[in-house]
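S.K.: starting from these lines, generate the structure:
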Amino acid sequence: MTRTTAELRGGLPPALAAVVDDYEEHLRGGRELSEHTVRAYLTDTVSLLDHLARRSGTRVGDLDLAALRSWLARGRTTGDGRATTARRAAAARSFTRWLRRTGLTTEDVGLRLVSPKAHRTLPDVLAPDQARAVVESTGGADEPAGLRDALVLELLYASGVRVSELVGLDVDDVDRGRRLLRVLGKGRKERSVPYGAPAERALDAWLTRGRPALVTDRTGPALLLGTRGGRLDPREARRIVHAAMAAVPGAPDIGPHGLRHTAATHVLEGGADLRSVQELLGHASLATTQIYTHVTVERLRAVHAQAHPRA
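M.R.: Below is the predicted model of the structure:
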């Protein structure tokens, strides 16, 4: 039976358990990581140290390159794919780098750990006419939930923000005069993202006829609300997007992240440069944004194959 991370952590030798506690404090206190990222780092670190303990290691000084490699190999034999292996290797390198920097080890044993590069699959994106149909799928709705759903779709496609960034918006984060959203992204980095006239119309309808009907004593400053007046949950935002996709014949079943991919692709195809798209999406590295150049090339190939008589 597979043991949970908490069970594995509780079974570590005392010295290793103490290191995990210190590492968790470092992750939570100094790097401004999301809760999801902290949990992922800790899960992989605990798994690594459990593996070390099974190899009779009792302290982090026992960790070496052979232990790291055998840990990754064990994961591959139990079904880890290339992407998972790459992620676990990155987590291990982060941990060993911290061990060396804090003086808990004399060398960074993860420096020579290599991992397979994850295959970067091209994301599904909507065609422009599909995108238009999706964001207009709630057109005519006049009840609060319908007005909110229309705004969710418009803002996700108009701005390319992440769903967590969308539901985290407060009313004061919207600069309606300049049509800008003040977004708090990964690593608590703030950026301004523009939106267009259709999104402004949806925003006006929501703020005048939708949001006031759902406001309660517990609402606070949240822009988007659930039916009980609290801040909209990301899961509900995902449900809204999937329902809109289902209402458009031929549209792929993509979620909020798919709308983000679609927005970036359409902006790039419309003539924007890659640096501008990077700023729009809030990517720390241009390399992350470059996947959209592959998306547009693939779409060009598909059009060519369908339209050219000698394709």
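
S.K.: from here on, just use CA atoms for contacts and neighbour counts.
M.R.: OK.

S.K.: what's downstream of the helix or strand that contains A145, the next helix or strand?
M.R.: Per DSSP states H and E, A145 falls inside helix 144-159. Remark: after helix 144-159, the chain's next helix or strand is helix 163-167, criterion DSSP H and E.

S.K.: which residues touch that next one?
M.R.: 152, 155-156, 183-185, 222-224, 231-234, 237-238, 256-257 (CA atoms under 8 Å, 6 or more residues apart in numbering).

S.K.: mind giving me the PyMOL select for those residues, buried ones only?
M.R.: Burial among the contacts of helix 163-167 is assessed by 16 or more other CA atoms under 10 Å; the matching PyMOL selection reads:
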select buried, resi 152+155+156+183+184+185+222+223+224+231+232+234+237+238+256+257
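
S.K.: now, the contacts of helix 163-167 that are in strands?
M.R.: Among those, the members found in strands (DSSP state E) are V183, L184.

S.K.: can you list contacts of the helix holding A145?
M.R.: 131, 134-139, 141, 161-163, 166, 193-196, 198-199, 202-203, 205-206, 209-211, 213-214, 224-227, 237, 240-241, 256, 259-260, 262-263, 280.

S.K.: now those residues: which count as buried?
M.R.: The neighbour count (16+ other CA under 10 Å) marks 131, 134-138, 161-163, 166, 193-195, 199, 202-203, 205-206, 209-211, 214, 224-226, 237, 240-241, 256, 259-260, 262-263, 280 as buried among the contacts of helix 144-159.

S.K.: to compare against the first, here's the next sequence to fold:
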Amino acid sequence: MSSHRAPDEPADAGPVNEAIDAYLEYLSLVKGRAVNTVTAYGRDLRAACEGLESIDQFTLDRGRDVLDWALESGASRASVARLVSSMRGFGSWLSHTGRLPLNPVSALQAPTPQRHLPRVLNNNQADTLLDHARAQAELTDTDIDNPGDDHRRALAVRDWAILELLYASGIRVSELCSADLADLGDRDLRVTGKGNKTRIVPFGTSAREAMNAWINVRPRLSARRAGNQPAVPALFLGSRGGRIDQRRVREIVHNAATEAGTPGISPHGLRHTSATAVLEGGADLRVVQELLGHASMQTTQIYTHVGSERLRRVYRQTHPRSGFQH
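M.R.: From the prediction side, this is the model:
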């Protein structure tokens, strides 16, 4: 089964990776799938299941979050379709072999061109998520004689800053991961989006406070670079001091929502939560287009129904003939 493991996959396999290995062996030996097909499915499934501790965590919500991440990362339509096929086939095999009672992702479908908003949080839910992340950063116990405690505190502060920045700015997860320290201003961040286009995105006081806290503890992670490897210029670092990757950010957002008790959300969903809040606060679609870095207003048109809802609410509150008490 080890022959189906991706080249950079660690040798130690937990129960989820063991199930993936068994499924890949089934595809190869029983179904007769081509080596390249098995390799591609294996890569998809390891990415989709990264961080899962047990098979029962492979759920429909997880599958949808994986698709959100793939779309936000600019995956092609063919790659997304293969990802859906990989996960649905794996889910069917898990059910058929008795590892799960039913295929958890049988309803998963490759998304059509988006005509509606992805899952978003309302203002109260966003506040709950961010307040919880801040509390985790501030309450994480540290012992100056225990480097492990110091490391956990640095990670908690980093996670809080990531959540605050994603919500405050509406940037893509790929833009967050590729940003460098030199791109950070006092109340804004220079990001490079799709088509290698650069823009400046603003953020407010709460995000600035979180970013200040992160910059103060960032050297604790930077110092963990192995051997003589040079420090990286990345704004956000992984636990070993390298540039953080998109899958880790997706896990941070997913885990934070679970711990805070808010609806499940992805970095893609936080981006749209930010844009929705700005629009409902009075901004027009042109502002949202600039904030999100959409090349075409057609992409931003998914927010038109948000504007219509705000228009109806204002009308009911202000027009003397709306039929509502004033």
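
S.K.: tell me, the helix holding A145 of structure 1 lands on which residues of structure 2?
M.R.: Mapping helix 144-159 of structure 1 onto structure 2 (TM-score structural alignment) gives residues 154-169.

S.K.: how far away from the center of its chain is the matching stretch?
M.R.: Centre-to-centre, stretch 154-169 of structure 2 and its host chain are 12 Å apart (CA atoms, centre = their mean, to the nearest Å).

S.K.: aligned to T299 of structure 2, what sits in structure 1?
M.R.: Superposed on structure 1 with TM-score structural alignment, T299 of structure 2 falls opposite T288.

S.K.: aligned to R132 of structure 1, what sits in structure 2?
M.R.: Residue correspondence to structure 2 (TM-score structural alignment): R132 of structure 1 is matched to D127.

S.K.: can you pull out the helices in the stretch 101-250 of structure 2?
M.R.: Using DSSP state H, counting those that start in this stretch, the helices found in the stretch 101-250 of structure 2 span residues 123-139, 147-169, 173-178, 205-222, 246-260.

S.K.: A48 of structure 2: which of those is closest?
M.R.: helix 246-260 (9.1 Å; CA to CA).

S.K.: other SSEs contacting that closest one?
M.R.: helix 123-139, helix 147-169, helix 173-178, helix 267-280 (3 or more CA pairs under 8 Å, 6 or more residues apart in numbering; DSSP states H and E).

S.K.: now do the longest one: distance to the chain's middle.
M.R.: A distance of 15 Å separates the centroid of the chain from that of helix 147-169 of structure 2, by CA atoms, centre = their mean.

S.K.: my guess is Y41 of structure 2 contacts G89. True?
M.R.: No: under the criterion of CA atoms under 8 Å, Y41 of structure 2 is not in contact with G89, lying 9.5 Å apart.

S.K.: which one of the two is surrounded by more residues?
M.R.: A side-by-side neighbour count of Y41 of structure 2 and G89, using other CA atoms under 10 Å, places Y41 first with 24 against 18.

S.K.: re the thing from before, is it possible to export the helices of the stretch 101-250 of structure 2 to CSV including distance to R187 of structure 2?
M.R.: Listed next are those as CSV, based on distance: least, CA to CA, whole Å:
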stretch, distance to R187 of structure 2
helix 123-139, 18
helix 147-169, 10
helix 173-178, 15
helix 205-222, 7
helix 246-260, 22
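
S.K.: what's the closest of those helices to T318 of structure 2?
M.R.: helix 123-139 (23.0 Å).

S.K.: report the inter-axis angle for that closest one versus helix 147-169.
M.R.: On the basis of axes from the mean of the first three to the mean of the last three CA atoms, to 10 degrees, helix 123-139 of structure 2 is oriented at 150 degrees to helix 147-169.

S.K.: any idea how far the residue positioned nearest the centre of structure 1 is from L42 of structure 1?
M.R.: Central residue of structure 1 (CA atoms, centre = their mean): R162, 6.7 Å from the mean position. Distance, R162 of structure 1 to L42 of structure 1, using CA to CA, to the nearest Å: 24 Å.

S.K.: what count of nearby residues applies to V38 of structure 2?
M.R.: 21.

S.K.: and the nearest residue to it once chain neighbours are set aside, how many neighbours?
M.R.: Distances taken as CA to CA, 6 or more residues apart in numbering put L24 closest to V38 of structure 2, at 6.1 Å, once the chain neighbours are dropped. Residues near L24 of structure 2, counting by other CA under 10 Å, number 27.

S.K.: please confirm that L24 of structure 2 is located within a helix.
M.R.: Yes: L24 of structure 2 sits within a helix when classified using DSSP: H, G, I helix; E, B strand; the rest coil.

S.K.: my guess is it contacts R43, does it?
M.R.: No: checked against CA under 8 Å, the pair L24 of structure 2 and R43 is beyond contact range at 10.5 Å.

S.K.: what's V174 of structure 1 aligned with over in structure 2?
M.R.: Aligned against structure 2 by TM-score structural alignment, V174 of structure 1 finds its counterpart in L184.

S.K.: would you mark the buried spots in stretch 24-40 of structure 2?
M.R.: Within stretch 24-40 of structure 2, the residues that count as buried by 16+ other CA under 10 Å are L24, E25, Y26, L27, S28, V38, T39, A40.

S.K.: swap in stretch 280-294 of structure 2?
M.R.: Result for stretch 280-294 of structure 2 [16+ other CA under 10 Å]: buried residues L285, V288, Q289, E290, L291, L292, G293.

S.K.: how about the third one, nearest residue that isn't a chain neighbour?
M.R.: Setting aside the residues directly before and after it, Q289 of structure 2 is nearest to T300 in space (CA to CA, 6+ apart), at 5.9 Å.

S.K.: that neighbour: what's it in contact with?
M.R.: L285, V288, Q289, H294.

S.K.: out of the residues you listed, who's nearest P113 of structure 2?
M.R.: For these, the nearest to P113 of structure 2 is H294 (14.8 Å; CA to CA).

S.K.: SS state for the closest one?
M.R.: Per three-state DSSP, H294 of structure 2 ends up coil.

S.K.: tell me the spatial nearest neighbour of it, not counting adjacent residues.
M.R.: Using CA to CA, 6+ apart, the closest residue to H294 of structure 2 is T300 (6.9 Å).

S.K.: separation between that neighbour and L270 of structure 2?
M.R.: Relative to L270 of structure 2, and taking CA to CA, T300 of structure 2 is found at 16 Å.
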